[in-house]
Every structure is written in structure tokens, then in C-alpha cells.
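Asker: this one's sequence-less:
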């Protein structure tokens, strides 16, 4: 007889991946017997944004409510060796072109306790910010899209179609993953769109890998998190890279193609019982190379964040002050206008920085499942353009 019960959705998702974790989302599971189940749930991130001089012809502050993200979660299990997941996401922000997309549709074969094979659509091995995503970062709805560019710009919200070997050793202290993927949407939101092959390039695969080592507590699981909110002591370093030969293809009219490469190093420290709470610090370095095809997507990037979670509850939850910084130092500016005939594609040399600084606080009602975040900050897109903003975000998962 089917047994319908309330459970932790993310735990179910992780179990569906053959992975254990303490993360929990409320959800529902239908059990068909030992190691046979279907789990379902949903989540969303909604925000209020006010940007200086962004309304009324640049004379007044803007005031906008936006549904930043909305996801449906499904996972299932045939037995302890074969699991799967299907997740969707509302794409496109608040634009008129918003639509739901399948972001995860994959199966995991647990070959040994240490080694699994993933196949389908899923997050290709990459930096911690991309593997954690906006729902599991240091704060509700945080997108590290300025520095961690692939998670926002590449694939389907960082996902790709392919296959990967996912492994962990030394009691989950050492994690190694490597895979081959389609990689045809590396610059999806950069104005170029999907990268179709030209008559002079081959249909090459994109290869991606990640190695991570945890010195203190272990981190089981492939899809990661950017903060444990006091549940663990973490000291971790990760190295990731991806490459695709002829992966940077300019519009056909230009006949230009180059190899795409990116590398990153990320660091996370989280320590419990530091005074009256938990201290956390994160940092990452990125290098992007497009063979000089897209100077606007080539260069170096940096990100850093600090947080302190007070252990004593205040009302429904706990307060966590945060400060974050991102910078992408591009090698130039790339412009593409497909509305003209013939299409125009230009690169201009010179530094083109994008920086964002924000400070604020999280109100953690339930880690990952119910978080309110309020920040003020500034985004600089060039020497003459900057936006002062106020943002309040609500993140919920059920």
C-alpha cells in the first residue's frame, strides 16, 4: 500500500542522486517500497528592487516587484542503484519572454559507493557558486552572475546535456567529477545566443571537471551549497575548469571561431561557536578565455563574501549580517546586432570592469527554505555608469 508522508525534499533529491546531506526542503514523498519513491516540491524567489535614477527618464528611483525564480522539483528512485530527477525553472526574470524550462532531467547510476555516473541534463562540474545556485548561497536569491558567469550566462542556468563521472573518496573529504557535454550555449545571454557550428569548425564537445578537498567536516553530495548556516565546520578548496575547442563562434558573417576555456579556484570557511554565532567567509578567482573572439566575455573575475549568523533566535528566525563583492575585469567590449543586414559584430579593446558591492542581512527562518534578505549596494558597469540599489528578497521552498 502506498504510504504518503511529509519529508525533506532536498534530502529526497540528494538520496535520488545517491548522496547524503543535511539540507532539508519541505516536500512530499510517495513510497512504493524499499528504495522506491517519487518526491515532489516547489520553490520561488521574489524580490523588491529600487534603483536610483532608473525611472522617469533617469530622474526618479525605480520601484519594482519581480518573480526572480520559480522551480518545480521532482525526484525518484527505482532502487538504491538507479535514481533520477526532473526540475524546472522560470527563465527570463521579469521580462515578457519569461518561460518555464527544464533545467534538470537526468539519471544517476551508483556504480560503487564512491562512484556514480550521471547522464542527461544537469549542472556540469564548475565553481561552488554555480553548483550551489541562488537557493543555496549565502543569502536568499543571491546570483553570483558577475564573477561566476557560466551559472547565469552559460547552458540552461549552468546546466548542460551530457554525461559525467561523479566520485568522492576519503569519507567524502575528496570529491572529483569530470564529464563531456554539448556546450552549445556558453554565451546564452551575452547577445550572441546559442553557438552554432560554422562551416570551418567541427562539432566538438565541451569538457568540464572539478576537484574539491575538505579539511574539516566532509561535504557529501554533488550539487553543493554556499553556506551551512552553522550546521558544519567547513574549510574547503575547489578547482574547476571547462574547455571546448572552437567553442567561441562569432556570427557566421564574420567567420571567426576560437577555443573557449575557463578556470576557477574557490574557497569556503565556516566555523561554529565563534563568539555568539557562526562565522563564514568565501572567495573565488576566475579566468575566462575566448581566443579573443568575444572580448566582453574574456578576462578575470573575483568574488568574496563574509557572513556572521547569530545563534540566538529573534522571533521566528536568526539574523545573519552579510557583505559581498564581485568584479569582472573584461578585456574589452563585444557588440552584436543581429537586426541589421548583414549582421554587425565588433570587438573593442580596453578594460571594461563590472563591479558590485552590497551589504545587508539575512533573516533565516528555516535554512534554504524560508529566508528574507535585505541589502543595499552599488553596481558599476563602466567609468561613467553606476546604480545604487536597495533589494529585499523572499526565498521559499516547500
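Answerer: Arrived safely, thanks for sending. No experiment lies behind these values; they were computed from the predicted model shown. Numbering: from 1, shown residues only.

Asker: when you work out contacts or count neighbours from here on, use the C-alpha atoms and nothing else.
Answerer: OK.

Asker: can you name every helix or strand that the lengthiest strand in the chain contacts?
Answerer: Determined from DSSP state E, the single longest strand within the chain is strand 344-366. Strand 344-366 sits against strand 318-337, strand 370-382, with contacts defined as 3 or more CA pairs under 8 Å, 6 or more residues apart in numbering; DSSP states H and E.

Asker: this is the comparison structure:
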């Protein structure tokens, strides 16, 4: 514990003191004419991690500083009917990767400086009416509230990554290529947010050794979501918190299906079946009378990989909550956080994984400038490691 305090807590306090001396500025926006504009923005998340028993010999606290996300966001409006969005990313640059000997034993670590910048989102939207839009391109899958949340506005340090078990060849960072219809339907009380799409999903593949095909007929992937908003509605990308700027109470459900897209092995399949998944979730982000904000989210996901025995077959649950105090402490506001996520595999080859996280967010200028810290308790996933994470974010 003394080594942890020396290697993690002290650098954390020092970093907090100088990373954000002033509020971040607004993004740059350029008006072309009365209907057209373009804008550009930058997301930068810098992260430090301290991993218990993480050194090469399995002892001590190993530290790791790296760039979690470095994104350029670019979008605009052509006219009242057409808008677009493109986003790049260069994730995990400098993150430690293990060095192994010929027997597979870890003998050291090195920073990964071979990461590449790539297109992560790219879509065009046709806005016929608030109730009906068509989106085409590389789109974040409309499935759960967790996976449809933008990385700029997460409540905690990270997504609930453990609970996302899409087929490994069916997505690129939870995105897929296709066409989606979406809209917001006003109701007597609240509104209904719907999103339904057809996507590439898992592509065709034949195992030459046994003649077994994955998705031989090139079937579409069907993914969709409906969400009932009791008060305010959310945008194209959901947020992990609105920091009191909206009153959100929502109940959602989603599905994900592709025929012949489940397999035991996506490189050399021997068993193939239909892939199915469904989810339900609730999200609350509620401003209180004194200016404080209470946030709570919970979701359940069921993954069905048929009779393939795929380790991702099973169910998952996630929960996160926070309470934002409106009174400033220094240059920002404090929000204690709690997260829990769990995946239970129904396959004999699967691994059950549970994570419990206690943390705090320090909102200096909302999502534009903040610092977050989380402590993850060992979840029984075989690693026997607690992890402390510190992250600084700017959105310019």
C-alpha cells in the first residue's frame, strides 16, 4: 500500500493541480450561409493507471501513462434537411503492452506507439421531420444506452466495457456500416425515441477444412432500439450525464439479430447458428431543487449464440450512479461515483467477469474540462488485480 500511495496518489494530486488552470474554450464553428455551417472539435483524454501485482514478475504496483482517446470531430449542416458527422480516433497510444519470451511468459512491458488514426464515425442524415430521419454510413449501433453513449460525456472514467459482447467480427468499436431510420415521436406525456437499422454485421466466411460457413447467404444484421422519455429527450448520441442541463427519466429496450452469424470460432468455425441479443435499461439524470444532480443508470443484456458454445453467450448487468454537488470546491464541482458491471457466461469456455468501481469526478467546466478518478476492486476474473485510474479530459 505504501508503494501504491507513493506511485499513484502523489502523482495524481500533482497532476490535478496544473492540468486545467483555466476553462476550455468553445469549439470552432463557421457559418457558410443562412442554412449551412461546419464545426470542428477536439477530444483529448489523458490517463494514468496503477495496476496491483502488475509488474512483470507479478508483484508490486505497475504504473502506465497513455493517451486513452485523441479524437478530431467534424460535422456540419448542409441545409435544413441534411447534416453530417465524421470523427477520427487514435486510442490507447502509449499504453503498455507485454513483452513475452518464446514460452509466452511476460518478461517486461513497452509503450505501444504503433497505434493509428482511423475514421470511427462517418454518417449523413436526411432530416425529413423530427419524427422521421434516415442515417447512412458508419454508425454507432442503436442497441443499449451504455453502448450508444458518447465518450465525451461518460459519467465515470470508462464505459461498462465488460457487458458489450457483440460478435467480434460484426463491429468496429461498436459501430457498423448500414442504414438506420430514427425519430422522436411526441406523446401526451414525454416522447418516444426510436432507432432501427440494417447493417453488414458478420460477413461471409468459409472454413476450408470442414466446409462450414458463417453467414453463407450474406444476411443483414437487424439492430434497433426504442426509448420512452418521461421528460426531456436525448440527442443522436446519448450522454452519461447532462450535469443538470436536462431532466431525463427514460426506459429503453433494444434488439440485435443476424441469421447464421453466431460461431464457435470466427476464424475457423465448426459450429454456426443464429445470433440474437436483447436488452432493457433505465436512465435517470435529474436536477434537484438546490442545484444538485442525481444520476442513475441500470441495464440488463442477454446474448444468445445458439448451440455454438461461444464464450460470449450469457447475460450481463451494469449499474452506475453519481451525485453532483452544486457548490464549487476550488475551481470545480465534485461528484462521487459508483459503478458495477458483471457478465455471466453460459458456455463452458467462457469467463465470468465482475467489476466494482468507486470514484469521483471533478467537473471544472462540465464535459469540456474535467478530471476523474476510479478505484476498481478485483472482480474475480482471474487477474487478482485492483486498478486505480486517473483521467484528465478536454473537449475543445
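Answerer: Received the coordinates, thanks. Because the structure is a prediction, the values reported are computed rather than measured.

Asker: thinking again about what came up before, tilt between the longest strand of the first structure and strand 318-337?
Answerer: 170 degrees (axes from the mean of the first three to the mean of the last three CA atoms, to 10 degrees).

Asker: ok, the residue nearest to the spatial centre of the second structure - contacts?
Answerer: Closest to where the C-alpha atoms of the second structure average out (CA atoms, centre = their mean) is residue 159, at 4.3 Å. Counting by CA atoms under 8 Å, 6 or more residues apart in numbering, residue 159 of the second structure touches 146-147, 151.

Asker: can I have the buried ones of the residues you listed as a ChimeraX selection?
Answerer: Selecting only the buried entries of those in ChimeraX, with 16 or more other CA atoms under 10 Å as the criterion:
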select :146,147,151
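
Asker: in the first structure, what sits opposite the residue nearest to the centre of the second structure in the alignment?
Answerer: Matched to the first structure by TM-score structural alignment, residue 159 of the second structure sits across from residue 143.

Asker: are we agreed that that match is in a strand?
Answerer: No: under DSSP: H, G, I helix; E, B strand; the rest coil, residue 143 of the first structure falls outside any strand and is assigned coil.

Asker: now do it against residue 160 of the first structure, distance only.
Answerer: Distance of residue 143 of the first structure to residue 160 of the first structure, computed by CA to CA, to the nearest Å: 19 Å.

Asker: now swap in residue 36 of the first structure and tell me
Answerer: Residue 36 of the first structure is 27 Å from residue 160 of the first structure, by CA to CA.

Asker: thought residue 127 of the first structure was touching residue 264?
Answerer: Yes: using CA atoms under 8 Å, residue 127 of the first structure is in contact with residue 264, at 6.4 Å.

Asker: my guess is residue 313 of the first structure contacts residue 319. True?
Answerer: Yes: contact criterion CA under 8 Å: residue 313 of the first structure and residue 319 qualify, at 7.5 Å.

Asker: higher neighbour count, those two?
Answerer: residue 319 (21 against 12; other CA atoms under 10 Å).

Asker: how near is the more buried one to residue 67 of the first structure?
Answerer: With CA to CA as the criterion, residue 319 of the first structure and residue 67 of the first structure are 24 Å apart.

Asker: read off where the longest helix anywhere in the first structure ends up in the second structure.
Answerer: Ranked by residue count and defined by DSSP state H, the top helix of the first structure is helix 9-16. On the basis of TM-score structural alignment, helix 9-16 of the first structure is assigned to no residues in the second structure.
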